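1. with the sequence up front, the predicted model follows.
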Amino acid sequence: MSIPKTYQPAEVEEKWYQRWQEQGFFNSKPNPRKPAYSVVIPPPNVTGVLHMGHMLNNTIQDVLVRRARMQGKEACWVPGTDHASIATEAKVVQMLKERGIEKKDLSREEFLKYAWEWKEKYGGIILEQLKKLGASCDWSRTRFTMEPDLTEAVLRVFVDLYRKGLIYRGIRMVNWDPQGRTALSDEEVIPKDTVAKMYHLRYEIVEPRTQNPVLRSENLEAEGENQNDSEFSVLNSKFLTVATSRPETIMADVAVAVNPNDERYRHLHGAKVRIPLLGREIPIILDEYVAIDFGTGALKVTPAHDLNDYELGLKHNLPVIDILSDDGTLNEKAVLYVGQDRFAARRNIVKDLGEAGLLDKVEEYQSVLQTSERTGAVIEPRLSLQWFLKMADMAGPALEVVEDDRVKLHPPKFKNMYRVWMENVRDWCISRQLWWGQRIPAYYLPDGTFVVALNEEEALQLAREQSGNNDLQVSDLRQDEDVLDTWFSSWLWPISVFDGFKDPDNPEVNYYYPTDDLVTAPEILFFWVARMIMAGLEYRKDVPFRNVYLTGIVRDAQGRKMSKSLGNSPDPLDLIAQYGADGVRTGMLFSSPAGNDLLFDIKLVEQGRNFTNKLWNAFRLTQGWEVNDELAFVNERATEWFQAKLQSTLAELDEHFAKFRMSDALMTIYKLVWDDFCSVYLEMIKPAYQAPIDAETLRRTTGFFEQLLKLLHPFMPFITEEIWHHLAERGAKDYLCVAAWPKQQPVEGGAELLARMDRALDVVAGVRNIRNQKGLGPNKPLTLAAKTDDTGLLQDYDGIIRKLAALAEINVVDAAPAAAVGFVSGGAEFFVPMEGQIDLEAERERLTKELEYAQGFRESVLKKLANEKFVNNAKPDLVERERQKLADAEAKIAALEQSMAAL
């Protein structure tokens, strides 16, 4: 088999991925002779395409799965996609608009036909892209959260939880997405810092309870010492100033609240005010909830559009006026600006308030805007009739299993975040006002009551029993229009992908569940990870996974999250085409510690590509050597050392994997390959130009190379498989993909071997430094004189030191030879005679000039430090800097004087 001069990733990657699939290496089925290792993919949305976050997450999963497969485990990585109700419905609506079709003109069945058409065309794109990355998923197991079996599982769980009293229907304040026209859970709301405006509006005061004498201006003048300016402006006004950031909601006001202890408003207790422009009278109520020192101390109460206002409304038995339609436009209850978008209405009402003299002032302030995770729309708090799942009882056990490490979070710092969430859990709003998704299995009778059932037939039976009317027909029942939150299907993912709801005792779920490792992002720790734990404990009485590896966010060099809108995110497929999948995978992992964000730099990917080239060149070097079977084995020291180094690295590597330090694991192998194998070991054993190598050295070297390929394979699957098949003739099933992971085989006396080789290599480094300092070529023969008691080191490693340092000879001496440059290593002194190597007079002249300059510099610093005015008045750190300059100068002078003495 010919070996190309350069590595060509594109040709290699397509070839080996196809062969791995043809051989069925990624496929898995229960095998009682093997321990199971299972991972479920965090299902990407069917709307998604591969981005940098996917690259990082799926590379880490693939590393774990490939290593487990090589360890002899029955590795099963289940792929799949999420139906993503909100995002997908938005895509389908957009597609329909492009065809001139409006959703409102379609029936539900017609719309779903288009939605499935879109899903079949675009829904699998991201999974195909993952193959380009090298993801070794069992593609025969690909699942979709809305496929029939998984939909049935979702409905069964809904019915079960409803009958257990954990699911209920009620009117609650929810997060409303006007663009998606649906409710959202708290976890689907993304806060964004912004500069907002606070509008100070004037509400006319009517019907004061008593006539307070201080309202008379003459009394205020007489008692001026008791009344400050701010009190005068409040008490003497016919208006009450109320600050709000949302003036478009004043038409939904039902009261203005003040603190009963606020002296400024004591005279208004029992009074009313008129809503600006609208003129409707509303009461002034008293509640200590209102902060006296915030804004004007007067709070407009709008129960339909603010959670805190809603609680105030319940407390004071206030009416609720909802002025917003589903799409964020003002409805007829607003009276004014009906049909206008909420933000257009805001602009118009501010203009009209100003013209009417009812706008006191406008201030800017730092605020947080709540936005929809899926559409980006600004969220509206809104009272809505929705379905909810009680979470408190399920949260307790889910917190306990994380606290006692039955589920380990990596890194463990996320335990605190998890604890805070779980201890403050709120009921989950699980209904969504969409058509794409699992439809809620609630069926309404003609009298408005409902039953919850798995299907229409079961619903009809329950409806007849509930109503006592046996004449009821399916056509008399109306199924709930809403669908379930997408997360209500994905929280069942580790069970449902193994059909654990369809058949709770089937061999698949019993073998693969609980899964081993989950790799995901911290931002979904609660609303996916925690909920999967809850579902697992509820329906399998066991956790869904043992470890959760939490990746960071991929950011650009400026620390910004990568996004298409910012234009700071490269296309992953373009990166793979340019640098190869192995280069991209390693580049992503070079600086991706668990839980910490990755500052992406294209140089990391370049470094990954350079690593593939280094590996390829090392392979070509060893394959280019001619073998002479008659030559004696002369590299025992080198091969013993590298074997000890390899075993030492294996122990370190296993520890990194055990603690999910993926970046550290890669760097450990990287240094072993680049530094120890390529830069040192191969140089030790490399034969002279056009000279042959002995067979034993090459045999051992090839064995080392195979071990290194095994360690690298989970990180760099393509190039390692390519080299594996070049190294030797392989059988039909002899692929690196399924080769055995190296096991630790400690080398007797390995620590001593490593320590002594380190000393020998330190001597080599000392000689090389002298070559660099003196401008001597790397191959110019030199002599090394050693003043040492450890002559055994020089005897044992004579050949290695002489070869790597390009030395003609090594001599043991009692004293430093004349005209030599020296260094210290391991307590011993070493000298390289310079006579004949350099022009001694020129060297003395150069050193003299350097010495004179250094001495002059020292004198200038001494003068500065002798100046009391400078020392006493300058900043302490400036004085300390001068003292450090003096110390550095004196050290340099001492070194130069020593070098001159040696000459």
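-> The structure has been received and is ready for your questions.
2. C-alpha from now on. contacts and neighbour counts both.
-> OK.
3. okay, buried residues for the lengthiest strand in the chain please.
-> Looking across the chain with DSSP state E, the single longest strand is strand 189-206. For strand 189-206, the neighbour count (16 or more other C-alpha atoms under 10 Å) marks 189-190, 197-206 as buried.
4. what about the closest residue to residue 463 other than its chain neighbours, neighbour count?
-> Distance criterion C-alpha to C-alpha, 6 or more residues apart in numbering; nearest residue to residue 463, sequence neighbours excluded, is residue 451 at 6.3 Å. Using other C-alpha atoms under 10 Å, residue 451 has 19 neighbouring residues.
5. assign residue 451 to helix, strand or coil.
-> Counting by DSSP: H, G, I helix; E, B strand; the rest coil, the backbone at residue 451 sits in strand.
6. quick one: it from residue 340, how far?
-> Residue 451 sits 38 Å away from residue 340, going by C-alpha to C-alpha, to the nearest Å.
7. then residue 81?
-> From residue 81 over to residue 340 (counting by C-alpha to C-alpha), the distance is 38 Å.
8. hang on, the residue nearest to residue 463 packs against residue 458?
-> No. Here residue 451 does not reach residue 458: they are 9.5 Å apart, not a contact under C-alpha atoms under 8 Å.
9. put this next to the previous one:
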Amino acid sequence: MTDQTDEQIPAQTAAELDQTLAQGLAKTFDPAAIEAKWYAHWESEGRFRPERPDAEPFTIVNPPPNVTGSLHIGHALDNTLQDVVIRHERLKGKDALWVVGTDHAGIATQMVVERQLEAAQDKRTNYTREAFIDKVWEWKAESGGTITRQLRRLGCSMDWSREQFTMDPHFTKAVVKVFVDLYNQGLIYRDKRLVNWDPRLKTAISDLEVETREVQGGFWHFKYPLADGVTRADGLDYIEVATTRPETMLADMLVAVNADDPRYQSVIGAFIDQPITGRRLRIVADEHADPELGSGAVKITPGHDFNDFEVGKRAGIKASDMLNMFDAEANVVQTADGLVPDKYLGQERFTVRSWIVADMKAAGFLIPHVTKDKEGNPVEHDAEPRTIQTPFGDRGGVVIEPWLTDQWYVNAAELAQAPMEAVRSGAIEIVPKTWEKTFFNWMENIQPWCVSRQLWWGHRIPAWYAEDGSIYVAETEDAAQALAGNKPLTRDNDVLDTWFSSALWPFATLGWPEDTAEALPRSGEGASLLQKHYPNDLLVSGFDILFFWDARMAMQGIHFMKEVPWKRLYLHGLVRAADGQKMSKSKGNVVDPLGLIDQYGADALRFFMCAMESQGRDVKMDERRVEGYRNFATKLWNAARFCQSNGITGSTTLAAPAATSAVNKWIVGEVVETQIALDKAMADLRFDAAAGAIYRFVWDTFCDWYIELVKGNFDAETRAVAGWVLDQILVMLHPFMPFVTEELWHALSDPAHPREQDLIVARWPEPQASVDPAAKAEVEWLIALVSALRGAKNELGIAPGARLEAWLPEPSDQTRAIIAANPAVIERLARLTAIHFAPAPSGAAMQVGAGDANLIVPLDGVIDIAAEKARLEKALAASQKETKALEGRLNNASFVERAKPEAVEKARADHAHHSAEATRLAAALARLG
């Protein structure tokens, strides 16, 4: 037997298969009953990476989720798209490898374990570093597999036999080697710069771990008095500055004005005596000061503001000389010049803020914000109220401080050059291409990458310090000691940013540095995993980690492997709430994908994700659509049951069976066209187009038309063709809906020739057939006739089952032949008892089109023409009136601008509905003549 598979792999046990075949398909499609069964079967039998040593490789790596994570809706989208691709490539016979693993998630994991200790009235500092890390490994062993179990529920066909973890010994070895090599190449260095500092966690964090929240705060205006009796050209002896963070004036070092601002040109180079500290501040000209904003003057605190840091550097202040006024917990400390008054020392930052305002006000340096009361009298306030975009740590939950500290940095600007050239040359294709502009804009302006974190959990930085301040970087302590000439050394306490280690994911997961990708070919006998599967073929990623992960993988991959990490980068959007808002716990609009799987099945959720994934757009969550795709699976299930009840079983050939009837020739051609559309969509990474193509074929072409057209005529040819088409449906639909298709694949197996392989390792369709134009034209004519008649009956209130006659005065030869060849179908589906090739009788009639034919169906005696006209005219007038009213409302700018968005959206939807209804009713009236 030739099955649609290329491997002899046992499927279910013989007993299980016999039981399935004996029972036939259950009456009701129940996703839960089949999902766990098939996933366990696939995984235990090694179906996710069948042995294909000589096959063409295809490789993707998953963005490793945090080991602390749980499946959220973004994971569901990201991993569904990857699984669709990998299942498609596996079906095409490739050695398809989907690398899977988890990220050690330094901050998140350490926090989880620390919280467990706190719950037991314990804390991290009660342990040595080594003892605490042992506790983290204990947690990982017990609780760190939640998200990987949940990925299985989604149906992700990852190679779990090679599951990776970024703290595995082999991966750690790769991370350490990369750090040491980059250091020796001058691309990693230690520097004092501003970082995002989390005062609760007491560590630097990345931009991605900073979330901006709107906070109601104040904008305070102060007088900074000019020193040495200097006055401005307008006679004022002070400069007005404004700030949302008054506490930072304890570390002010400059005041900046714009060189083109006439108010301040005379005092550039002069000095300010800062009122609280008495520190003398130079007035400098800098473009950062915008004459159009506020007073046009800006106080500069280079040690505590990212913009100010750059102004300070331009003014010639070295980072080592910039003043720091905070400790690691954001409490005030003495600055290097000793000018912070003692009363503020050791105090919490926001307490100091209120004290500074009070002290400036008492000294007469606060400029009040003035409003008017109801009577028009002036009212003074200390600050102008402002909604301030404030950075918070997404883990620590406290306000982030820009903090000047010594950290390790990667020279990202140099490493960024090769990835930019790879994108320009096409070695890396970014899909959608519109993201290229964003990529280049960020890469061309890239800043040094801070890669050190003040944590215990993670890859410890391989750097050792001597008492004289010398730094020794090596892969082991012994190697560092040898470099130091046996001087006493102390190891750096910091660990590496998790993004640093995950940047090695495309090659460290494949065996680097033990293996290299140079000696052997990418396929064939003896090729290592790395040689065969690097570079990866595709990376699927959310656009939000384009720079944090994707760009950095490109940097490290090209630098260490001398080749791009992947040939294509697909960036998908976010999954948003139904109203388009970003999902967040605070808004209460987060959707749990596991809940959707429980309710509708994994197949339905997966298909929804694909159908809604349109390049460059976010996905709007719509549970009704998920339910609709569960109904789609049910429709296929019922069609399969119907076929099974009529003796139709799975096919035994890859090639299409011989077909003589027009309807069978047509359906074979439709399979050919669907496969071509699917392959093109998948090649273009148009998941929505791919899902749409198979959906239309299954629902419309096969279920709604083919089965109807052949019903009651299941001869041997039709059974063979129908069984073959069902097989092609299951194979083409499998990447999107793996569970229901695998179940049907086995349930439809021919008892005389049981399937010896699973659908997951079957072969992609090879119909070895073409479209028959004549058969296509004939069947499409019949479909058009039936559709037009059903629509016309519905419009005119005629019962669907009413049998009518039609007249066609001058049919073309083709139309005459089609009608002659299909009398039974025309009578059964179109409910036409006869089509007369003669002029129609006079009187009211409706006209329906099919191909080049315009059939006339008399209505005398079928309906009350006058009553039907009156009904339609009344309904038309009502729809036109409603359409006009809604049109007026939508053309009213005041309504569109002031009404709630959902009200505007409803008005637009109602307008579209009534407008379409008016068009339909007008057409119905026209049919009556």
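-> Here it is on my side, so go on. A quick note: this is a predicted structure, and the numbers were derived from the prediction, not measured.
10. residues touching the residue nearest to residue 463 of the first structure, list them.
-> Contacts for residue 451 of the first structure (C-alpha atoms under 8 Å, 6 or more residues apart in numbering) come out as 442-445, 459, 462-463.
11. as CSV, those with distance to residue 825 of the first structure and secondary structure would be great.
-> Output for the contacts of residue 451 of the first structure, formatted as CSV (distance: C-alpha to C-alpha, whole Å; DSSP: H, G, I helix; E, B strand; the rest coil):
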residue, distance to residue 825 of the first structure, secondary structure
442, 81, strand
443, 85, strand
444, 87, strand
445, 91, coil
459, 86, helix
462, 88, helix
463, 90, helix
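12. would you turn these into CSV with neighbour count?
-> Formatted as CSV, the contacts of residue 451 of the first structure follow (neighbours: other C-alpha atoms under 10 Å):
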residue, neighbour count
442, 23
443, 25
444, 17
445, 22
459, 23
462, 17
463, 26
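13. quick revisit: starting at the chain centroid, how far to the longest strand of the first structure?
-> Put simply, strand 189-206 of the first structure sits 34 Å off its chain's centre (C-alpha atoms, centre = their mean, to the nearest Å).
14. now do it: everything it contacts.
-> Residues outside strand 189-206 of the first structure that contact it (C-alpha under 8 Å, 6+ apart) are 175, 238-247, 271-276, 353, 358-373, 379.
15. same deal with stretch 266-279 of the second structure?
-> For stretch 266-279 of the second structure, contacts defined as C-alpha under 8 Å, 6+ apart pick out 224-228, 230-233, 249-250, 253, 255, 257, 259, 280-285, 339-341, 356, 359-360, 365.
16. ranges for the helices of the stretch 751-900 of the second structure?
-> Applying DSSP state H, counting those that start in this stretch to the stretch 751-900 of the second structure gives helices spanning 773-796, 813-821, 823-829, 865-890, 893-898.
17. take the ones you listed and write them to CSV, including distance to residue 94 of the second structure.
-> Shown next, in CSV, are the helices of the stretch 751-900 of the second structure (distance: least, C-alpha to C-alpha, whole Å):
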stretch, distance to residue 94 of the second structure
helix 773-796, 34
helix 813-821, 44
helix 823-829, 44
helix 865-890, 54
helix 893-898, 54
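18. Serialize those to TSV and add fields for distance to residue 116 of the second structure and mean neighbour count.
-> Converted to TSV, these look like this (distance: least, C-alpha to C-alpha, whole Å; neighbours: other C-alpha atoms under 10 Å):
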stretch	distance to residue 116 of the second structure	mean neighbour count
helix 773-796	65	19
helix 813-821	76	15
helix 823-829	68	17
helix 865-890	56	16
helix 893-898	49	12
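19. now the residue nearest the centre of the first structure: which helix or strand?
-> Closest residue to the average C-alpha location of the first structure: residue 552 at 2.6 Å, with C-alpha atoms, centre = their mean. Under DSSP states H and E, no helix or strand contains residue 552 of the first structure.
20. closest to residue 830 of the first structure among the buried residues of strand 189-206 of the first structure?
-> Nearest to residue 830 of the first structure out of the buried residues of strand 189-206 of the first structure is residue 190 (C-alpha to C-alpha; 64.9 Å).
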